[in-house]
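> Pasting the sequence and the predicted coordinates here, then a few questions.
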Amino acid sequence: MRRTLCIAIGLLLFSASCKESVKKEIGTAPVELKIEPEAIQTAYDLNKFELIPLEFNDLSLVGAIDKLIVEKDKIYILDKEIAKSILCFSIAGKFLFKINSIGDGQGKFSKPFDLVLFDESLQILDIIQKKILVFDLEGNYKHEKPIPFEEQVVNFFPLNQDFTAFHMDGRSFGSEETEFIRVLGNKDSTTTTQGVSDIGSTDAYQIPIEFSKHKGQVSFLHAWTDTIYKISEEGIEPAYLLNFGANRLDEKVKKLPLMDMRKFIMENPYVFNAANLVENDKYLSFQWARSAEGFANSEEQKYVSYYNKSTGRLVHFPLSENWLGNVNLQGPLYGTEDWDKLSKEIRDELIKENGGVLSGDLDTGNPILIKYKLEKE
């Protein structure tokens, strides 16, 4: 049976139609974060990690992790394509409940396209039935609310009780420029602000985590835009600019027809931001990818970067060839790979650290989470 390893970074994790259209982007100069490939390191604190095997039974099978949220003593997993469910586990990996309300009508969804935790509730996006379903943190259905416009949505995030930000699906615009973010009032569905312009076809590369909320402030990073925005009902402010240098996928490339764009990526060097934005008191984290000679000629390399907000230090760590040996991680929130690809030394040490109790659990087929921290600076 295939055994899957999932990685969670504890450092970041535990801690009706529109009536009007208004665009507001605040003119504050963003902080530039320069990504320097030569500064890439492999520094993790190997003395501070733990394994969290997810309990396996007939109800708790995780087919894929499309999004993972850790909140207090619970782990919430979105599996939108295989289990078509939200699964909840304790922080120790014990299965608690599953939301699998497939169907039409009140309290049902076609499939869970996105999951947001907000104000002691789980909010699930159904773009087919054009609604957001609200459950409490124990999985009990509370109510639902319609998406108040006809255009397609990629994902969403409540700014507060009164306003919600929607990421509009830009793919219908193709190589034309479009505004990805629309902020609506929840009571009257009025658009208060919109913005974050880029080429619509870049939405072909959808990333699970584009919104991040910390201390009441919502941030947004769309793959390929290279700008981290602060979003509120009053405006959209560019906060950080990601400088990837000469091989960044620029406007000219992004305007190519989708197949031509993919052909370019196969044959030419590239670097692009891949979102997966996470923020806590100390760090801002995001993911990016590069290829030295094009995807067809050299293996794509993926990295996770951490910006220390107090010191201004920016470090970049590889998601392959790291402290886990041959395991390929998938960013600041989670990764998927076979347990068997861990080196024997690491396998033996992990089992030893956990009193040998994991040896049987590894055959269940459910993921194992690894919580770890960065090396001390």
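That came in fine, so what should we check first?

> can we go C-alpha only for contacts and neighbour counts from here?
Will do.

> can you map out the strands along the stretch 1-150 of the chain?
4-9, 31-34, 44-53, 67-71, 74-79, 85-90, 95-99, 114-118, 121-126, 131-136, 141-146 (DSSP state E, counting those that start in this stretch).

> The shortest one: which residues count as buried?
Judged by neighbour count using 16 or more other CA atoms under 10 Å, the buried positions of strand 31-34 are Leu33.

> tell me the contacts of Tyr240?
30-33, 227-229 (CA atoms under 8 Å, 6 or more residues apart in numbering).

> from those residues, which two are the most distant?
Leu33 and Tyr229 (13.5 Å; CA to CA).

> want to throw the strands of the stretch 1-150 of the chain into a markdown table with distance to Glu176?
As requested, those are exported to a markdown table (distance: least, CA to CA, whole Å):
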| stretch | distance to Glu176 |
| --- | --- |
| strand 4-9 | 37 |
| strand 31-34 | 27 |
| strand 44-53 | 42 |
| strand 67-71 | 29 |
| strand 74-79 | 31 |
| strand 85-90 | 35 |
| strand 95-99 | 38 |
| strand 114-118 | 26 |
| strand 121-126 | 26 |
| strand 131-136 | 27 |
| strand 141-146 | 28 |
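
> let's bring in a second one:
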Amino acid sequence: MKKVLGIFIMLLFACTSRDKNEIPTLSVDLHSSDVSFEDLFSKIEIIPLETSDSCLLVDVEKIVHVDSLLYVFDSRRPALYVFDEKGAFVRQISRWGDGPGDHLLISDFMVDKNQQTIGLLSPNGYMGIYDLCGKFIRQDVLPAKPNYYAVASLSPDRWVFWSCVREDEDGITVVGKDSLNTVSGFGRNNRILDMGSLNPFYEYHDNVYFATAYQNTVYKLTEKGLYPVYCWDFGKDGINDEMLQKYRLIEKV
């Protein structure tokens, strides 16, 4: 739901002229109920996913639609399931285990359209690489970090990762796809605030955007840093600086 709403907002701002130095603010009344899905979208379709012993979903964490296929990540299994646009089960990518191509824990996945591969990210610092048919290719060891929670393809030769780390460490790491070396790092923030959303990346029109759970600014990501593109204003129902300061104090208690 958050991603669908984010796409609509980006389209809205793309059609609105503004000063290049001005960051647009989207004011939202959380108590308003006058807007329906039909007012926002021309088509709404419900796709029942096939249910069987081969694709019994427990806890769907993320869904990505690429080239007429639905990639559904179940964080409890953990595994990546592929369905067609009619909801028919196509294949499972990776299984629970410690053999080649297996995983004991998966925190995120991504479909790399540039390299025509699928990456399954382990929070322990490696990523299993598969072809689009689900065949295991290799396991990439990532630069040393306390954890890895989210991944996105930033460009044809760059991945970007997000980690929940201390305030004096870079939470965002840009890594070369071939070298597996760190290209750049940035995005320092309080980890108590970061833990509200363990997957802060959003991809739209070949760009990657970043937004945390408790802060209202949405950023565009490049390998050089974060660039604000718009912010939310929830009025009296929003989280203000005083509330954020109280959240920050939790870790010190």
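Sure, I can see it. For clarity, every value in this text was computed on a predicted model and none was experimentally measured.

> ok, Ala29 of structure 1 - how many residues close by?
11 (other CA atoms under 10 Å).

> Let me see the contact set for it.
Per CA under 8 Å, 6+ apart, neighbours of Ala29 of structure 1: 238-239.

> Ser305 is in contact with Thr42 of structure 1, correct?
No. Counting by CA atoms under 8 Å, Thr42 of structure 1 sits too far from Ser305 to count as a contact (11.3 Å).

> quick one, which of the two is more surrounded?
Set Thr42 of structure 1 next to Ser305 and count neighbours by other CA under 10 Å: Ser305 wins out with 21 against 16.

> Just give the closest residue to the more buried one, not the sequence neighbours.
Using CA to CA, 6 or more residues apart in numbering and skipping the chain neighbours, the partner closest in space to Ser305 of structure 1 is His316 (4.2 Å).

> which residues of structure 2 does the one helix or strand that neighbour maps to align to?
Using DSSP states H and E, His316 of structure 1 falls within strand 314-318. Alignment of strand 314-318 of structure 1 against structure 2: no match, by TM-score structural alignment.

> which residues are in contact with that strand?
Residues contacting strand 314-318 of structure 1 (CA under 8 Å, 6+ apart): 33, 35, 39-43, 301-308.

> Stretch 158-176 of structure 2 too?
So stretch 158-176 of structure 2 is contacted by 145-154, 157, 177, 181-191, 194-195, 198-200, 223 (CA under 8 Å, 6+ apart).

> So what would you say the end-to-end distance of stretch 168-179 of structure 2 is?
End-to-end distance of stretch 168-179 of structure 2 (CA to CA, to the nearest Å): 26 Å.

> What is the distance between it and the centre of its chain?
With CA atoms, centre = their mean, to the nearest Å as the basis, stretch 168-179 of structure 2 stands 15 Å off its chain's centre.

> What's Ser163 of structure 2 aligned with over in structure 1?
In structure 1, Ser163 of structure 2 lands on Met168 (TM-score structural alignment).

> In contact with the residue lying closest to its match once chain neighbours are set aside: list those residues for me.
Nearest-residue entry for Met168 of structure 1: Val153, 4.5 Å, with adjacent residues in sequence omitted and distances by CA to CA, 6+ apart. With contact set as CA under 8 Å, 6+ apart, Val153 of structure 1 has these partners: 127, 166-169.
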